[in-house]
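J.: structure, please.
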Amino acid sequence: MDFSFTEEQDELRKVVRSFLAKHCGDAQVRRPAADPLGHDPVVWRRMAGELGLQGLAVPEEYGGSGFGYVDLGIVFEETGRALLCSPYFATVALAAEALLRCADEAARCELLPGIASGETVATLALTEDGGRWDEPGIRLTARESARESARETAREPARDSTREPARGTAHGSARGAADGGWQLTGVKTYVLDGHLADLLLVAARTPCGVSLFAVAADAPGLVRTPLPTLDQTRGQARLEFTDTPARLLGAEGTAWPALERTLATASVLLAAEQVGGAAAALDAAVAYARIREQYGRPIGSFQGVKHKCADMLMEIESARSAAYGGLWALDADDETETAIAAAIAQAFCSEAFTKVAGDNIQVHGGIGFTWEHPAHLYLKRAKSSEALLGTPSYHRELLAARLGI
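T.: Modelled structure (predicted):
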């Protein structure tokens, strides 16, 4: 099997890197991070309109470009390098992937085109107060309300059917989510970009097991509260549901296998993003070591600094191999290999990014600790990403279980 990139993939990397360099410099990262919205809508629209990044791996029949996971991984590597401040990971790696994995063709046809065009910001709400990413951690409950509604309709006069539907995004995603005959009650927290998403895909428990539901952002009974985070470039929210209307996606009680595969895919894509962030940190460290002088010579000429930079490079190359292995496993559509590769990639790349980002600050010395220097932004992203889909120890436990150890 050929594991090298094609000319088209190399060109994709150049185009995405050039775009992000223009629109995601240090100032462009800090400004959206300080904004309550959490990202720049203009950049989001240009990502969709000029490059088609939101729909890159969405099949053509749903309005996307139909590229593979290796191509998508290249994009995530570049967004990690640039510290892209946008709901791209939540929308593409989590929500779109969950829709593609769930067995609901009607939902895919209705909801994916809005995501692919950039008109819909979406996210996946899975974790709760316990912060668990496994099936037992899902405690939010869903109950069917269709029968109760039918009985009420039979007893009461017909209601006004001309009432204006709830506002939603293009392609009816919010409207369709609001009329599903189910109600959710409970809490989801640490939800990526949950405070600004138009469409929420929510994992909930029914009498038949874990199920996946679509909820409109303006659904009644839904309260969304932004959370303070270490990484200001990636927003999170707490979602409270009180008899909130929802639409069931797929068959009741069958969602966990699709969610598990979604998490494996997202883990690989996050690993690619972490590799990009670590590579940017190393580039910054090397560039500074060349120009900063001490005792009349560049600090990069001292053995301690040279060895530290060499160790950073070794961490990155090992992490890159783990992430790329996961991407090729995804494109090969080998479920067993993907599950193993995802656990390896996330366990290794999380720790590698944190180490390299910390070493970058050490190479910079005093200036690396200042608020004005971007080094701390990479360390904060690294620490946040390290726990985003489960800690490295959690993924090592997954790996042991999948290998039967």
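J.: alpha carbons only for contacts and neighbour counts from here, please
T.: Noted.
J.: distance check, Ala48 against Arg320.
T.: Between Ala48 and Arg320 the computed distance is 27 Å (C-alpha to C-alpha, to the nearest Å).
J.: okay, these two: which has more neighbours?
T.: Using other C-alpha atoms under 10 Å, the more surrounded residue of Ala48 and Arg320 is Arg320, with 25 against 18.
J.: report all helices and strands that the helix or strand encompassing that one contacts.
T.: Here Arg320, judged by DSSP states H and E, is contained in helix 303-332. Other elements packing on helix 303-332 under the criterion 3 or more C-alpha pairs under 8 Å, 6 or more residues apart in numbering; DSSP states H and E are helix 69-82, helix 256-291, helix 335-364.
J.: which one of the ones you listed lies nearest to Glu7?
T.: Glu7 lies closest, by C-alpha to C-alpha, to one member of these: helix 69-82, at 11.6 Å.
J.: compare with the first, here's sequence two:
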Amino acid sequence: MRLIRTDEQRELADATRAFLAGTSPMARVREIAETPGVCHDPDVWRRMAGELGLTGLAVPEEYGGAGFGHGEVAVVMEELGAALTPTPYLASVVLAANVLLALDDEAAAKDLLPGIANGSVIATFAPPVPGDRMPGARAHGDGHTLEGPVPRVLHAADADLILVAATLADEVEDGSGPLAVFAVDPAAPGLTRTELTTLDLTRPQYRLEFDGTPARLVGPSDAGPALERAMDLAAVALAAEQLGGMRRCLDTIVEYAKLRVQFGRYVGSFQGVKHRLADMHCTLEQAESIVRYAAWAADEAPEELPVAAALAQSFMGRAYFQVAKDSLLLHGGIGFTWEHDAHLYYKRAKSDELLLGAPRHHRARLAERLGLVT
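T.: All right, here's what the predicted structure looks like:
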């Protein structure tokens, strides 16, 4: 098992970090986040796809991608998490592309994946989050129609393709049956998108309402196993993003502790501060091991991925939030101001903690996959 990045992965991280530093400084992140109706910078997205080729990293070459692994996607997600860049990368490259690949629908993959891989199509996926009831699908002519709401969908306003997990209502009336995946045109009749007021301003979310909306079935009528794999891969990518945010929080507060003077001493010399920083560093070290293992399992040991993914989200959600909270508190009064960036990481940490389900769901899934419950 290799937990150390390859030379190519380190070069990818360096290139991505330099690109984001030049195109998405925190002032630009704030500008996009605070502008109504703006979800990301289209020019940055085009350059990510064209100059760096980041949007097609894990897409096979036969579908227009680069044919690399999920470890490379984790490298990019870590840098995006550190920079807080508003981008549909998680929605399109991680969620939507992985769902299409997991469904093993050759026709749909050839039709939909090339656009995602080259960045010309922004896709999103409404994942089945524990506790949420998914919409129902009914056969209608040669296709299907969708009925019902989806509570939260990333980047639904700027998506060119929306993938939705829904139950086949013709087979199960109470909505508890197996899930299938449907492709929906954002301009389809009967689809309403409502922007949500969210804690994290850098990652817009929308509520979708389907009212007889035409949809195309992608993959089998029971997509449960495919969705499990896709959501495990999403959990790994999200964990990498959380790791990047944690590292930036710790780096920022360490630098501040070296500069801030109180009572004639640098605050970093105070025992209480030193101990808290040491705890944050230990948490970061544990987090890095967990994320590296999960990214390795995604590419090299698919039989270990279910446990690795559940472990990653069980640990990373609480860990990132704790580090972000401690970083904010250790900044003192300035950390509580709107002008300081600490609150942006604090809000992203809490949003990420709940994005794929509450931590208790991930712990329950981990216990089940370890055989600790029956």
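J.: TM-score of the superposed pair?
T.: Here the TM-score for the pair of chains, by TM-score structural alignment, normalised by the length of structure 2, is 0.95; 364 aligned residues with a C-alpha RMSD of 1.2 Å.
J.: hang on, the earlier thing: just put the helices and strands packed on helix 303-332 of structure 1 in a markdown table and tack on distance to Lys308 of structure 1.
T.: Shown next, in a markdown table, are those (distance: least, C-alpha to C-alpha, whole Å):
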| stretch | distance to Lys308 of structure 1 |
| --- | --- |
| helix 69-82 | 20 |
| helix 256-291 | 10 |
| helix 335-364 | 7 |
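J.: just send those back as a markdown table, with distance to Gln183 of structure 1 and mean neighbour count too.
T.: Below are these laid out as a markdown table (distance: least, C-alpha to C-alpha, whole Å; neighbours: other C-alpha atoms under 10 Å):
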| stretch | distance to Gln183 of structure 1 | mean neighbour count |
| --- | --- | --- |
| helix 69-82 | 35 | 24 |
| helix 256-291 | 19 | 24 |
| helix 335-364 | 32 | 24 |
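J.: so which of the ones you listed is nearest Lys188 of structure 1?
T.: Nearest of these to Lys188 of structure 1, taken as C-alpha to C-alpha: helix 256-291 at 15.5 Å.
J.: quick one, helices of structure 1?
T.: For structure 1, the helices defined by DSSP state H cover 7-23, 26-34, 41-46, 69-82, 88, 97-101, 105-117, 146-155, 173-178, 256-291, 303-332, 335-364, 375-386, 392-403.
J.: specify the stretch among those helices that is closest to Gln232 of structure 1.
T.: Taking C-alpha to C-alpha as the criterion, helix 26-34 is the member of those that comes nearest to Gln232 of structure 1, at 5.3 Å.
J.: what about the spatially most central residue of structure 1, distance to Gly296 of structure 1?
T.: Central residue of structure 1 (C-alpha atoms, centre = their mean): Phe89, 2.9 Å from the mean position. For Phe89 of structure 1, the distance to Gly296 of structure 1 equals 45 Å [C-alpha to C-alpha].
J.: cool, and Gln303 of structure 1?
T.: Using C-alpha to C-alpha, Gln303 of structure 1 is found at 15 Å from Gly296 of structure 1.
J.: can you check Ala142 of structure 1 too?
T.: 68 Å.
J.: looking at structure 1, name the residue matched to Glu353 of structure 2.
T.: If you follow Glu353 of structure 2 across to structure 1 using TM-score structural alignment, you land on Glu386.
J.: hang on, I meant Gly272 of structure 2
T.: In structure 1, the residue paired with Gly272 of structure 2 is Gly304, using TM-score structural alignment.
J.: surely Ala319 of structure 2 and Glu285 touch.
T.: No: with contact defined as C-alpha atoms under 8 Å, Ala319 of structure 2 and Glu285 do not form a contacting pair (11.0 Å).
J.: okay, Ala142 and Gly296 of structure 1: which has more neighbours?
T.: More crowded of Ala142 of structure 1 and Gly296, by other C-alpha under 10 Å: Ala142, with 25 against 7.
J.: equivalent range in structure 2 for the lengthiest strand in structure 1?
T.: Longest strand in structure 1, counting residues (DSSP state E): strand 236-249. The aligned range for strand 236-249 of structure 1 in structure 2 is 205-218, by TM-score structural alignment.
J.: show me the contacts for Gly97 of structure 2.
T.: One correction, residue 97 of structure 2 is Ala, not Gly. 59, 113, 116 (C-alpha atoms under 8 Å, 6 or more residues apart in numbering).
J.: what's the burial count for the first one?
T.: By other C-alpha under 10 Å, 24 other residues sit near Val59 of structure 2.
J.: and it, how far from Tyr89 of structure 2?
T.: Distance of Val59 of structure 2 to Tyr89 of structure 2, given as C-alpha to C-alpha: 13 Å.
J.: could you do Arg318 of structure 2 as well?
T.: Arg318 of structure 2 sits 23 Å away from Tyr89 of structure 2, going by C-alpha to C-alpha.
J.: repeat that for Leu354 of structure 2.
T.: Relative to Tyr89 of structure 2, and taking C-alpha to C-alpha, Leu354 of structure 2 is found at 18 Å.
J.: so between these two, which is more surrounded?
T.: Higher neighbour count among Leu354 of structure 2 and Tyr89: Tyr89, with 24 against 15, using other C-alpha under 10 Å.
J.: quick one, what contacts the closest residue in space to the more buried one that isn't next to it in sequence?
T.: In space, and not counting its chain neighbours, Tyr89 of structure 2 is closest to Thr55: 7.3 Å by C-alpha to C-alpha, 6 or more residues apart in numbering. By C-alpha under 8 Å, 6+ apart, Thr55 of structure 2 lies in contact with 48-49, 89, 93, 116-119.
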